[in-house]
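Participant: whatever this is, show me its structure:
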Amino acid sequence: MRRGWSRRSKRRGRRVQGRRRRSAGGQAVDGASVRKGDGRTSAVDQALVPMSGGGCRRKVPERNPRVQQKRRASAGAAMAQGRHSNMNPLRIAHTMASLDSQASGPAYSVPALAKGQARLGAFVELHALGGSPNHAMEGLDDRRHRSDLVCWPVLSTLGVSRGMRVALRAGRFDILHTHGLWRMPNVYAAPGARLVMAPRGMLAPAALAFSAGRKRIFLALAQGAALRAADMFHATSEGEYDDIRRFGLRQPVAVIPNGVAVPPTQAVARGAEHGRTILSLGRIHPVKGLDTLLEAWARVEPDAPDWALHIVGPDEGGHASELAALQRRLGLQRVRIHPPVHGAARDARMAAADLFVLSSRSENFAMTVAESLAVGVPVISTKGAPWPGLEANRCGWWIDHGPESLARTLALAISLSDDERRAMGSRGRAWMEREFSWDRMAAMSLAAYAWLLGHGDRPDFVRVD
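Facilitator: Alright, predicted model coming up:
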């Protein structure tokens, strides 16, 4: 009896000791305590250091302000290199609804950002719905999850995935960086991680106007709570920062643009002997303003016999048929609407264009503008996209949205010589090389994470106003 009682006492003592180590609402993780709810390590836990006997002892905190500042700077520098100050890799999870090759710009920009962070030493996982993992994503753990409820017509659009939710809860991440809104992968949580949300243009007024009723319902049921729980937002432009503030969200905002991969210089056949091409590439959706582009082109086409307009991208909601009907009504002869192209074929089509046009009503960044400039193609962009630098760097035009303004600018761009347009494209390529490398954007994101986790000073691109 005494032996059994002794064993029970030992087990009870171990349980009591465990409860003490999990005090103050914390949860034991590898001998440390992580505070539930907000994901922050408490000051008590930071003062605990391992002892050789397997227990913990209290470390007296350093009270000298200069020493504290020096330690914060050292920790921030370490985390900007993708690791904690104790040399452990920073653990980051990126989530998004889809990485389908036909999806919008984030299907390219999010993996590119994640790979840049991995190159800098962070441990990075990318979680998305559908498809197969891309093992070519160097240094990146690409996780794909099944979408549940696919047999339910309405619920299937929400992207419910038990597999993704479970994987995030089990991951022990420092940062959960979610991209996009209005689907379940954008509201799943990772306990203990700081939450960074990138709306990816989905808080712009024009974007909110589409399917507004469904978005209001989802906002009340799930998205609103996730937005309020965010520790920081990631905006890819000043315009998107304004959208976040206009929506009433007051958390810090890191304004970090997308990067772009600038390919090696190569000779591209452009000019009259091949036919001059105006390219619009992206989703064929009403928000892209392609109807305005056709109306503008109707005013220019009679005076531009050597030019043709090519619209390339995935059709959404049957909008391509609506554009084809508008083309017939306007009597346009040199307009072609193409299905999407991917990979090398997409790159070749962009590089062969003489002029790129973005007629969108709303864009948070517009990757196709950066990609066109990277291959030396001048750009016309409406002010629905955040590209005032086109004019400052003399590589394109940033204009008001509307058929009159767009027609005038198209006529001006067409009137230039081939050499003048090539010179504009060269200046655009140099601008992309100088300011938009993915390694630079990845380092900025890691610096923002470091500040959010309490290491280092606030970077000047993190806005708290």
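
Participant: can we go C-alpha only for contacts and neighbour counts from here?
Facilitator: Will do.

Participant: give me the buried positions along stretch 269-282.
Facilitator: The neighbour-count check on stretch 269-282 (16 or more other Cα atoms under 10 Å) flags Arg270, Gly271, Arg276, Thr277, Ile278, Leu279, Ser280, Leu281, Gly282 as buried.

Participant: so the most centrally placed residue in the chain, which of the three states?
Facilitator: Residue closest to the mean C-alpha point of the chain, counted by Cα atoms, centre = their mean, is Val110 at 4.8 Å. When classified by DSSP: H, G, I helix; E, B strand; the rest coil, Val110 comes out as helix.

Participant: now do the same contact list for Ala312.
Facilitator: One correction, residue 312 is Val, not Ala. By Cα atoms under 8 Å, 6 or more residues apart in numbering, the residues touching Val312 are Leu279, Ser280, Leu281, Gly282, Arg283, Ile284, Ile337, His338, Pro339, Pro340, Val341.

Participant: this one next, for a side-by-side:
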Amino acid sequence: MKINHVITSIDISTGGPARSVTHLISEMLSLDSNIKIDLETLKSPEPILKTFNTPNGNVYFHDFEKLGLSKSLKNSLKKSEAHLLHGHGLWQMPVHQMAKMARERHIPYIITPRGMLEPWSLTQSPLKKKLALSLFQNKDLDHAACIHATAPMEVKSIRDLGFKNPIAMIPNGIDLKAFSDTIPNKSKTPKRILFLSRIHKKKGIENLIEAWTQLSAEVKQNWVIDIYGNGDTAYIEQLETLIKKSNLENQIQIKAPVFGEEKLKVFRAASLFVLPTFSENFGIVVAEALACYTPVITTKGAPWETLETHNCGNWIDIGVEPLVESLNKMLVKSPEALLELGINGRKLVEDQFSMNAVGKQMLVLYDWILNQGETPEFVKYEKK
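Facilitator: As a prediction, this is how the structure comes out:
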């Protein structure tokens, strides 16, 4: 079985999707020595990886022209002997080129929207997205052999838009081999709240800053907030100005992004992870925080109800007031109580979100699409 994956970028600056895709492919290559996978992407300054270090996996970096179109990607897909194509993301030309070439060559394909069909995402640059939907995006999605969603709420969003394709509900996973299973020593002087993600307005960072201003000095005593990430320079400057105007420079700091071992150290040192997002199709950083024994507060813009059902954090409504309420409860907990939540979170990730389990499900999906055996239980099928 030969599969070609297509994603616009795997640059280290692009966040969760690049990590999810590269880790997923690596896991599938390790699970099945008979599968061959080519990852096709555009050139970028700092790709997460340049090779899979295995003979059955390749990475190809393509030049691109105006609007992100790539002649070399088109030629590669035209010559490919792939049995199945799998594209990640919407609105961008590489995945559209993949879908168009798949239809021309009668090759089945999967599209993973990566949260780009969520209601909040559709309200961003809505005119451009309506135009893209009418010109090519609806057709690309409608003709996909399957659409891959990472959570039940994303399945619902896709169905609400009228798409009747089979939908595979397979969560993103993380490679637990990279995450130590030893219980960490959390920072105590001061205790740290962590935000670590792409710095973007959809992440709700302003809500976190505003919520912090509403907490009493007693509750905030011996706590600081570390915001790690990269993003638009002008937006980061706006956040820094807001922090300064609120006289919080000694309590909230925006720091350069960290990667690899340094990122894991930051996760493990934090006593609490907060992602006050407006919209996530999954939120890989939530799983990463839990894998580091760190409890999480995130919003119902992310599909993490399991924080409540497995007692490893709070799943709250979007906005400042729910965040204030949650922080008031969390910050007064003892270090031992917070660590207990973190231990629960680690077990949740081990049970449900390991990359091994996710890779196995994706291989089952590929086999089902190509061989049409019994429909997997994680496929939501609705006939046209």
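
Participant: just give the TM-score of the two.
Facilitator: The TM-score (TM-score structural alignment, normalised by the length of the second structure) is 0.92; 367 aligned residues with a Cα RMSD of 1.6 Å.

Participant: which residues does Arg268 of the second structure contact?
Facilitator: Pro184, Asn185, Lys186, Ala289, Cys292, Tyr293, Thr294.

Participant: same thing but at 7 Å, please
Facilitator: Pro184, Lys186, Cys292, Tyr293, Thr294 (Cα atoms under 7 Å, 6 or more residues apart in numbering).

Participant: show me where the stretch 151-300 of the first structure has its helices.
Facilitator: According to DSSP state H, counting those that start in this stretch, the stretch 151-300 of the first structure carries its helices in the segments 162-169, 205-209, 212-218, 224-229, 238-246, 290-300.

Participant: coming back round to it: among the buried residues of stretch 269-282 of the first structure, which are in strands?
Facilitator: Among these, the members falling in strands (DSSP state E) are Arg276, Thr277, Ile278, Leu279, Ser280, Leu281.

Participant: if we can go back for a sec, adding distance to Leu293 of the first structure, write the contacts of Val312 of the first structure out as CSV.
Facilitator: Converted to CSV, the contacts of Val312 of the first structure look like this (distance: Cα to Cα, whole Å):
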residue, distance to Leu293 of the first structure
Leu279, 11
Ser280, 9
Leu281, 12
Gly282, 13
Arg283, 14
Ile284, 12
Ile337, 13
His338, 15
Pro339, 18
Pro340, 18
Val341, 21
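
Participant: quick one: which of those residues is nearest to Cys395 of the first structure?
Facilitator: Leu279 (16.0 Å; Cα to Cα).

Participant: got the contact list for that closest one?
Facilitator: With Cα under 7 Å, 6+ apart, Leu279 of the first structure has these contacts: Leu309, His310, Ile311, Ala353, Leu355, Phe356, Val357.

Participant: most neighbours among these, which one is it?
Facilitator: Within these, most neighbours by other Cα atoms under 10 Å means Leu355, with 27 neighbours.

Participant: that residue maps to what in the second structure?
Facilitator: The equivalent of Leu355 of the first structure in the second structure is Leu272 (alignment by TM-score structural alignment).

Participant: so how far is Lys201 of the second structure from the closest residue to that match other than its chain neighbours?
Facilitator: Leaving aside its chain neighbours, Leu272 of the second structure sits nearest to Ile193 (4.9 Å; criterion: Cα to Cα, 6 or more residues apart in numbering). Plainly put, Ile193 of the second structure is 19 Å away from Lys201 of the second structure if you go by Cα to Cα, to the nearest Å.

Participant: any idea what Val124 of the first structure aligns with in the second structure?
Facilitator: Val124 of the first structure maps onto Ile37 in the second structure, by TM-score structural alignment.

Participant: check contacts around its match.
Facilitator: Ile37 of the second structure neighbours (Cα under 7 Å, 6+ apart): Lys2, Ile3, Asn4, Asn56, Gly57, Asn58.

Participant: for these, which ones persist in the first structure?
Facilitator: Contacts conserved in the first structure for those, using both residues aligned by TM-score structural alignment, their matches' Cα atoms under 7 Å: Lys2, Ile3, Asn4, Gly57, Asn58.

Participant: the first structure: which residue goes with the third one?
Facilitator: Okay, so that is Asn4 of the second structure. Match for Asn4 of the second structure (TM-score structural alignment): Ala93.

Participant: isn't its match up against His177?
Facilitator: Yes - the criterion here is Cα atoms under 7 Å, and Ala93 of the first structure meets it with His177 at 6.1 Å.

Participant: grab the longest helix from the first structure for me.
Facilitator: helix 2-21 (DSSP state H).

Participant: counting contacts, what elements does that helix pack onto?
Facilitator: Applying 3 or more Cα pairs under 7 Å, 6 or more residues apart in numbering; DSSP states H and E, we find helix 2-21 of the first structure packed against no helix or strand.

Participant: one more pass at 10 Å, please.
Facilitator: strand 26-29 (3 or more Cα pairs under 10 Å, 6 or more residues apart in numbering; DSSP states H and E).

Participant: equivalent range in the second structure for the strand it packs on?
Facilitator: The aligned range for strand 26-29 of the first structure is empty, by TM-score structural alignment.

Participant: in that strand, what counts as buried?
Facilitator: So, applying 16+ other Cα under 10 Å, buried residues of strand 26-29 of the first structure: Gly26, Gln27.

Participant: before we move on, back to that, what sits in contact with each of Ala93 and His177 of the first structure?
Facilitator: Each of Ala114, Leu126, Ala190, Ala193, Leu195 lies in contact with both Ala93 of the first structure and His177 under the rule Cα atoms under 10 Å, 6 or more residues apart in numbering.

Participant: let me know the closest of the residues you listed to Ser237 of the first structure.
Facilitator: Ser237 of the first structure has its nearest neighbour among those in Ala114, at 18.7 Å by Cα to Cα.

Participant: Ile414 of the first structure maps to what in the second structure?
Facilitator: Under the alignment (TM-score structural alignment), Ile414 of the first structure maps onto Leu331.

Participant: that match and Lys220 touch, don't they?
Facilitator: Yes - with contacts counted by Cα atoms under 10 Å, Leu331 of the second structure reaches Lys220, the gap being 7.2 Å.

Participant: among those two, which residue is more densely surrounded?
Facilitator: Between Leu331 of the second structure and Lys220, Leu331 has the larger neighbour count (other Cα under 10 Å), namely 20 against 17.

Participant: from Glu210 of the second structure, how far out is the residue of the second structure most remote from its centre?
Facilitator: Relative to the centre of the second structure, the most outlying C-alpha is that of Glu218, 35.0 Å out, by Cα atoms, centre = their mean. Distance, Glu218 of the second structure to Glu210 of the second structure, by Cα to Cα: 17 Å.

Participant: out of the contacts of Leu279 of the first structure, which are shared with the second structure?
Facilitator: Retained in the second structure by both residues aligned by TM-score structural alignment, their matches' Cα under 7 Å are the following of those: Leu309, His310, Ile311, Ala353, Leu355, Phe356, Val357.
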